[in-house]
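Engineer: sequence plus the predicted model coming up.
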Amino acid sequence: MSQIIADSYEILQQIGSGGGGVVYLGRHLRLGKLVVLKADRRDLTARPEVLRREVDALKNLSHTYIPQVYDFVAENGVVYTVMDYIEGESLDKPLKRGERFSQAQVIKWACQLLEALCYLHSRPPHGILHSDIKPSNLMLTPQGDIRLIDFNIALALGEEGAVRVGFSRGYASPEHYGIDYSGLGATQGVRDEAATRLEEDPATVVSTGAGSSSTGRRTVLLDVRSDIYSAGATLYHLFTGRRPAQDAKEVEAISSKEVSPAVAAIVQKAMEPDPDKRWQTAAEMLRAFERLHENDPRTRRRKRRMAATAGLLALCFLAGGGMTFVGLKQMERTQNAMALAGYSADALEQGDVTGAIQYALQALPQKRGLLDPDDTPQAQRALAKALGVYDLTDGYRASRSIPLASEPLKATLSPEGTRAAAVLQGKVCVYDPQTGAQLAELEAENSALSDALFLDEDTLVYAGPGALTCYRLTEDRALWSGQPATAIARSADGSTVAAVYKEESRAVVYAADGSQRAVVDFNGRQQAVTVNDGFADPEDALLALNGDGSLLAVSFADGGLELFDTTGGDGDIQLFDGSDYTHFEGGFYGKYFAFAATDGGDSVCAVIDTAAGEQTGAFADQTPFHVQSDESGIYVSQDNVLVRLDPKTGAQTELAYTEKDIDAFVHGAEGSVVATEDGVRVFNNQAVELGRSDGGDRGDFLALAGGRTLAASRDVPALRLMEREEHPALVTYDPAFAHDEARLSADGRTVMLFRYDAFRLCRAEGSVLTDVTIPEAQQVYDQQFRRENGDSWLEVVYNDGLVRRYSAVDGSLMGEEQGPVPSGDQYEEFFTDRFKITSPLHGTPEVYDRETGKLVTRLEPDAYLTYVTQVGDYIITEYISAQGDRYGLLLDGNCQVLADLPRLCDITPEGKLVFDDKMGTLRESRIYSLQELLGLAENSLKEEIK
């Protein structure tokens, strides 16, 4: 049976141990979020105030390269610190496997580590010292970044420094051992018994005294330079693969064969035995790494040697080695370009469009030199996809990923979608979702229960430190403040705000100008509040105002649910005096109040007519309901379906249907955003999917406003944004007519929508010319739309070889003839100027050289090839996927893919691409050259800078 800590955390497995304690992987029971629990080995009864002081300091930390500390709990005499679970492995593991890292890799990690130390060392009042920096305390994430972990021995610095608590052999500074080399010669130093214990070769030495060590002459304190030494020793190991000697004076110098002289100098200075000779701050050492390029002597020498190198290369070419040299360099750069194209695809999947464009551009150098390879098709494909030039369906596309300093506790959009806000640990940050720029950083109540919401595009009300605060963004000032608050609700008309502070048994109601309208007494009851309100808000409590603020809905920890009349009248409505329900959600729609309640096993959803004081409908099930109710309607999800519920009739209108269960949703005027374990999807009000983000992040926080969506996960320090895109239509049609293919006539005046048993012929503006039923549809073997000599028709081939042709002008039967009986294997061959392309029904299409007959390449392995069209130097292949979706690929003259063509349905005689969104619109695009794509990318990045 698994162990439960503090009724909140389930220990799953031990994942590490050391001198400081045992480390466990755990799970927050309510939220399902993975966490790390560090069981401290120090004696709780001896010095609990020390541990509490450390963790309280660490809970306020918020930095990209530092895991968030959430909780400090004691269970059966053991102290547990609860913090973020960082996916990946610590850097000591690849070192033990004998892996070596490139200089560029380690420099990147060095800068991230030093940024984290800059942050720690600058924390008020005097900074925080990590004290045990080493490879095993650097976690490498799947994204290739590091996180500095294991803060259980971190020290809060005093004005003079900090006493040592623990350290690791080889990575600790002389001060950690009680040795003071400052201002002394190489053979001198002050030692204490810690240094003697060091010689007994412990892995980690832990001070047993409560005070500092002294030899009788002076006390040896730690300061930021002690962390700098440990950082240098850690980098030494990462650069060289060797653990540094435990005595600073015996550390073997890094050779120039291992790293550049400039890098070796930075590490050597960090590891100076005399702290006065080290880098004095992490910021100073960080600047040294950032300026490596201009300070490296080899960079300066390179300029002086350029002329000589050019001459030397010329001699190499004359000697016959030039082509080999160039070929190897081109191969290396081609591999690098392919890797960058992969990075571009990854960035796009995470919603970072700008990053995707930048990676693709790096893979496509515009200034080509002798050593540069031809542009790789993979890079051009990545750039076209990042720019979205061929994705012409109206809908929502990933537009931006805004990085946060830590995982969000709450996130939302303003009513028109022009502002985004994220609640982090102890602060609220406001962003421009179009540019990603941070507009404000406001100090907040240090609680995960803290809310923030917009009253309008410029006004934010949030849980400030000790007071509910209303803030005007453009004026950069607080308009008013009220009583302490964490949970906040606003009325639909914006006239009223209600707030509750943690477990207080009352709510304070304010007018929009900050004046206090009412105090609602809960009669001793309180809302459900987690024991540790610094970790995350399970959002079990309901707090909602109706449209004009006259009613306030409140749920309670005892399972109660009540509607309070905020006007002072007798309009209170008690729905549950108490119950077993532990989770509530819902809100008001006009005079109706809709809610869902769950006890972990059973769930109920009900609608109340507040004017009549009666229930108009209810549902009960063992599967949880999720409810959103606002001035636009009542919306309920269960399992994988989202519906709009009519409060009078109980009629349901489907708004979204997904393969996996819906975990969360939000509905707005433009449609719905739903989150499942597969990602986030956007639907219009007709339940048609308009966009998706399959990054894999949980959609714990969702918002939809102003043609923009926001999704954020408690586990990922970022806001993911999508924006609605619209494109001009070439042809419109009634989407109610189901069809497999859409083709334009040769003159562009009509469009034929067809399937195996029928077709519809429409004029270009969408009006219907005729509907035709294809006779004996069950015997149809194949259909092909033909264009020849300015004429167009649909050719229907039957199993017995009969061929019928229907006009694309008026839909009439042009004639029929008996042809050979089809073979039935669906084998086809296509021809271009240079190639023959074979397409079996089951198997991968193959490309052969028409002159030599040799196999050139293979095409898409998991789709059926339907058409091949040559357009100038390009080849366009069209496919049906295993899921029945149609798409195309743009190929170069060597049949290498240059671009994806989603929903491609036709290619006009002029070589234009036509796309069918299956929602009533055909759209057209030209084929973009590489130079055009580069120009579009440049303009996109310029707009980004603006």
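Structural biologist: Structure received. Computed from a predicted structure; not experimentally measured.
Engineer: CA only for contacts and neighbour counts going forward, please
Structural biologist: Will do.
Engineer: centre of the chain to stretch 620-636, how far?
Structural biologist: Its chain's C-alpha centre and that of stretch 620-636 lie 27 Å apart, by C-alpha atoms, centre = their mean, to the nearest Å.
Engineer: buried residues in that stretch?
Structural biologist: Buried residues in stretch 620-636, counting neighbours by 16 or more other C-alpha atoms under 10 Å, are found at P624, F625, H626, V627, Q628, S629, D630, E631, G633, I634, Y635, V636.
Engineer: one more: stretch 508-520?
Structural biologist: By neighbour count with 16+ other C-alpha under 10 Å, stretch 508-520 contains the buried residues V508, V509, Y510, A511, A512, G514, Q516, R517, A518, V519, V520.
Engineer: got these as CSV, with distance to L292 and secondary structure columns?
Structural biologist: Rendered in CSV, the data for the buried residues of stretch 508-520 read as follows (distance: C-alpha to C-alpha, whole Å; DSSP: H, G, I helix; E, B strand; the rest coil):
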residue, distance to L292, secondary structure
V508, 57, strand
V509, 58, strand
Y510, 56, strand
A511, 57, strand
A512, 54, coil
G514, 54, coil
Q516, 59, strand
R517, 61, strand
A518, 62, strand
V519, 62, strand
V520, 62, strand
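Engineer: and the comparison structure, right after this:
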Amino acid sequence: MSNIVGGIYELREQIGAGGGGIVYLGWHINLKKPVVLKADKRSLKVGYDILRKEVDMLKNLSNSYIPQVYDFFEESGVVYTVIEYIDGKSFKDLLNMGQVFCQSDVIRWACQILNALIYLHNQKPYGILHGDIKPANIMLRDCGDICLIDYNIALALGEDGAVRVGYSRGYASPEHYGISYFEDFDTNVYDDTEIVNSDTVIVTGNRKITKYSNDKSKVSSGIRLDVRSDIYSLGATLYHLVSGNRPEVDATKVVRLDDTVCSPALASIISKAMHPVIGKRYQSADEMLQAFLDIYKNDKRSIRFRREKKIVFGALSIIALAGVISVAVGMKRQNILQQRLITVEYSKNALQEGDKKKAISLALSTLPDGNGIFDISTGAKGQEALTDALGVYNLATSFENDSRVELPNIPLKIVSSEHNSLFAYIYHGGTIIYDPNLRKEVVRLDLIDNAKANVYFLNDNKILYTGDKGVSIYDISTGKNLWTKDIVNEIAISGDENTFVGITDKKIFVYSVKSGELLKEFSLNIGRNLPVNNIFADNGSDIFCLNKDGSFLAVSLEDGSVRIYPINSDDPKDNDIILTGPSDYSSFKGEFCDDYFGYTASKEGNSIVDIIDIKEMKQVAAYNSDRQIKLKVLDNQFILCDGSIIESIDIDLGKENQLLYLDDNKIEDFDIGERWIVVSTDNNKVGVYSKSGKNVYEKNSDMSFFDIKINGDWICTASRDDASILTIKNDNEESLISMTYDSLYLHDEARVSDDLNRLILFSIYGMQIYDKKGNILSEIEFPDRKNIYDQQYRRSSNSTDIYKKDIFGDVTKHILSSDLVEGQSFLEVFWYDGTVRRYDDMDGHLISEYQIDKPSKEVYEEFRTKNYKVISSINKPTKIYSIKNNKILKVLENTDYLTYVNQIEDMLLIEYVRASVSSENVQVKKNSDISGMTSVEKYGVLLNSNLEEIARIPGLCDYSKNIFYFDDKVGNIRKRGILSLSELKEIAKKELRN
């Protein structure tokens, strides 16, 4: 079978089917990798846009133990969901093969499943249920870890528009059948009850209830599934893995596991997870995971062993005693290792949540320094977790998650200081002034109980704020208020920071910032529309601002009009300037910029923008849009955001200059710093872009961010889904920069010359060569670029031989390291017609040109190092063999394209490329015809002598002479030496001390 759907997916074979549709093994034609496509032929009763938004939410999920959702589309009445292909075997298959699992493995897998459930259940706003946990939906990867597949991706698909959840007999909770037991239910009383055999029951929004044959049982109808339903199904799955038998369908009939099957502690966890009464199970995945952390502490056999230890010691001989001690030590060592492996998972969670310090601390705790009998190290897993937490190899971008700052309440807005690196995190009823450089709270101030409460940074030490006892100025250096005046609902400050105004109901007060003296007060002839005591109020929903010298006050009024009041006139309300009369616009935003005032007025469906010359009192620019336009004054110019476009307005020339375009992503908020543009988007992403529009950092989240600010090297984001602030740091350490280049030159790969004195950038379009100071030495374009299929940068210091299949399918030598003389290096380019050209990396001149057999369409490569042979082939797992005896040593689960292999002493560095269609449409100076081309993400994986992964190296562009090189794509090549475990520990301890 061969059929193309969605334009880029080939359906290759059917691998599953069910009531909801068919599951196919597919092939992504552009990315050249296997995928899974779920085809659902049920009618789509909800709006496509609604379903699209929900699937986009799933696409942003990222967890080690759940597959990635790539895409969603509808074609010819069939709805397809495209999911990551997981290579491995399901536990259903393993059980059918008669496989027996040891308890320690089951516990480890249970913790990994719970890790995935914690992640899914805590997705905003309501969480994601799996709904069908069973052995068939858990894959065991070749690396020994699990992947929880088939989580609730069906969403709103169904004939009646309801979320449809099937169930699997033996693993389904009572709620799946619409049954709920009361808290006083006693399973011993109802042993004769039975669930009516009904394989066809499907739980929907209108639940069909499967009734009990015994009318004495206490049940109720209309039950909804929640996280505890997943807990039951997990317990039932573990029951099957441990015992080899599927549990009884009726939860009241499940026989508790005894000591012959597993430890009492594990049996107790499974029994509690499968309790018929939903309130008597574990109430969350976190709670159940904690039970596993404490499993050995609560194991009766361990408790009994400790109690009887003295008796045993007295009764046994020295030899027997040594045997008992050996068993006890072995048990304890295994227990410690298991708990530390679970701690590794906690470290990964903390890092995903943005708590870097916690992640470092947890990972470090799994790698003890001592050599004692109980100093058990988690080895490769702990080292990898510590490497990730430290971010020592995250040099392809200078940005990284730093920490989360917990707030007492949901944030209302973020205010950044123009005088220093401080931020004000404003929440309902207060604010935290935070110094990200010191990672600590400077002061916490009480604010008026109003969503319009605000903070202004006056200089390095003084803060103007709407305090709960009145408007105040706080002096950071003394820790005291300099003065406190009237209580007002809202304040605005002049650009020169000499004057501020406050408003209470319909009255305006004008004050001196320096002394707090009341300079003037006047009433408005129309009331203000102030959202009071509303924690979810939009802080940009109306206008209240002063111009630079405090002579004009602009306001939006509750009748939908916008007016400017001349503060210095005798009666400002009698001399107001009406910019727009009463209207049905409900949301306003406006700011002064020198002699101009700009504002937006929005209502459902459209927005208008006006920019007024306040000296001449005339309109100088006007815009309208069918989307809500955002207007800000940044860098002393008006900046507009219209959907996915950010533009600056040149008033003198009367035109807009595009700063950023994000294709399909709608921008929720943005800010502009000295070097970067930062945005939050409607698909829960935070992005950092260079001034040329290149994406240099992106963070996917389970939350939507409504406010984002950049201040120096720090970015802060706020979400109404969580009472915390995420901080992101730009660590632009100059000592790590090895070379620089023209940031506007688009390229796929970057290499450092053998003598470390030159940088070579190349793609199928051409080649640039730079010296160490960033000067261009040479630039060339390649002929017939559409027919180039491969490029290899070769240098004599490489010690890897490469073999490929030729057109006849025979494995032939491609190029050997021994072919190069000392100091020789060049770029080798291959065309589909068999032409090979070598370009010198000194000045780019053509060294030689020759013909080889045309390349095979089948991608097959062998990389041979001193000790290893690595075979890479599309759609097949990568395998590592011993050169000595050709014995297979390791199978790698990674399906990304393997590009190169290096042996570093007894370690292996494997380089990969992951291709993805770029969503950027940026302004470029050169190679502009490839804007929007497929972007290439390069990374490396470092394996230890046991071929265990100890480091993931994102953005790796080159390796030479024990140095990793990273391309940040904005003009810098950074470098980092290989760090040993002891060096990682020292860095971690230093981080924790700071």
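Structural biologist: Perfect, I can see it now. Remember, predicted model here, so these are calculated numbers, not experimental data.
Engineer: now the two most distant members of the buried residues of stretch 508-520 of structure 1.
Structural biologist: By the measure C-alpha to C-alpha, the buried residues of stretch 508-520 of structure 1 have their two most distant members at A512 and V520, which lie 17.3 Å apart.
Engineer: what helices and strands are in contact with the longest helix along structure 1?
Structural biologist: Among the elements of type helix in structure 1, defined by DSSP state H, the one spanning the most residues is helix 322-349. Counting contacts by 3 or more C-alpha pairs under 8 Å, 6 or more residues apart in numbering; DSSP states H and E, helix 322-349 of structure 1 packs against helix 297-318, helix 353-362, helix 377-387.
Engineer: and N657 of structure 2, how far from N420 of structure 2?
Structural biologist: Counting by C-alpha to C-alpha, to the nearest Å, the separation of N657 of structure 2 from N420 of structure 2 is 29 Å.
Engineer: now do the same for I473 of structure 2: its match in structure 1.
Structural biologist: Correspondence of I473 of structure 2 to structure 1, assessed by TM-score structural alignment: C470.
Engineer: how many residues are close by the closest residue in space to that match that isn't next to it in sequence?
Structural biologist: Counting by C-alpha to C-alpha, 6 or more residues apart in numbering, C470 of structure 1 lies nearest to V461, which is 4.3 Å off, once chain neighbours are set aside. In terms of burial, V461 of structure 1 registers 25 neighbours under the definition other C-alpha atoms under 10 Å.
Engineer: and what of R287 of structure 1?
Structural biologist: 12.
Engineer: sec struct for it, please.
Structural biologist: Three-state secondary structure (criterion: DSSP: H, G, I helix; E, B strand; the rest coil) places R287 of structure 1 in helix.
Engineer: could you check how far it is from L114 of structure 1?
Structural biologist: If you measure R287 of structure 1 against L114 of structure 1 using C-alpha to C-alpha, the figure is 10 Å.
Engineer: and the strands in the stretch 1-150 of structure 1?
Structural biologist: If you assign secondary structure with DSSP state E, counting those that start in this stretch, the strands in the stretch 1-150 of structure 1 sit at 3-5, 9-18, 21-28, 34-40, 69-75, 78-84, 89-90, 128-129, 138-140, 146-148.
Engineer: quick check: N459 of structure 2 touching H419?
Structural biologist: Yes. Applying C-alpha atoms under 8 Å, one finds N459 of structure 2 in contact with H419, separated by 5.5 Å.
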